[in-house]
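>>> predicted coordinates and the sequence they were generated for:
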Amino acid sequence: MHVSVDEDRCCGSGQCVLVAPAVFDQRDDDGVVVLLDAEPPVQVHAAVRDAAAVCPAAAITVSEEA
């Protein structure tokens, strides 16, 4: 799995951090998403997919290929 984020699209809702805190964080100054792990371990793949699905700005892209 490969994860990417579009910081320009991010609205800072923080849903990704709530769903997958091992993979996503937020900048302190504006709340924009910070990608902590672009190729997360298989144990968190389901959470990453969920985070992408709940992102209100569709700022998270998940590719199933590493």
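Happy to help now that I have it.
>>> for the rest of this, base every contact and every neighbour count on C-alpha atoms.
Will do.
>>> who does the longest helix seen in the chain touch, helix- and strand-wise?
With residue count as the measure and DSSP state H as the assignment, the chain has helix 45-54 as its longest helix. For helix 45-54, the packing partners by 3 or more CA pairs under 8 Å, 6 or more residues apart in numbering; DSSP states H and E come out as helix 15-19, strand 60-63.
>>> ok, second structure coming up, stack it against the first:
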Amino acid sequence: MTLAQQYPLQSSGNFIEYAVLFFILALVAAALGASGVAGVSMTIAKWFVIIFIVLAIVSFVL
């Protein structure tokens, strides 16, 4: 039995890594002048940080 079968509700926890990735993408896009891509990347990064914080709080409480 794999870990995914034992604990099906747990995610891999890569939200903060994805947030950093999209933040770096936004900085590069802004430096190159692609303001639309930079804005979308920052929005995605912001949501990943929010999801990370919510999941961290839930895991500390439980």
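Received the coordinates, thanks. Since we're looking at a predicted model, the values are computed, not measured.
>>> now the TM-score, please.
After superposition, the two chains reach a TM-score of 0.32 (TM-score structural alignment, normalised by the length of structure 2), with 31 aligned residues with a CA RMSD of 2.7 Å.
>>> out of the helices and strands packed on helix 45-54 of structure 1, which is closest to V3 of structure 1?
For the helices and strands packed on helix 45-54 of structure 1, proximity to V3 of structure 1 was assessed by CA to CA; strand 60-63 is nearest, at 4.7 Å.
>>> what sits against the residue nearest to V5 of structure 1 when sequence neighbours are not counted?
In space, not counting the residues next to it along the chain, V5 of structure 1 is nearest to I60; the distance is 4.6 Å by CA to CA, 6 or more residues apart in numbering. By CA atoms under 8 Å, 6 or more residues apart in numbering, the residues touching I60 of structure 1 are 3-6, 51-52.
>>> of these, just the buried ones, ChimeraX syntax please.
Selecting just the buried residues from those in ChimeraX takes one command, with 16 or more other CA atoms under 10 Å as the test:
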select :3,4,5,51,52
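>>> which single one of the contacts of I60 of structure 1 is nearest to V34 of structure 1?
Nearest member of those to V34 of structure 1, counting by CA to CA, is V5, at 8.0 Å.
>>> what's the distance between that closest one and L18 of structure 1?
Distance, V5 of structure 1 to L18 of structure 1, using CA to CA, to the nearest Å: 16 Å.
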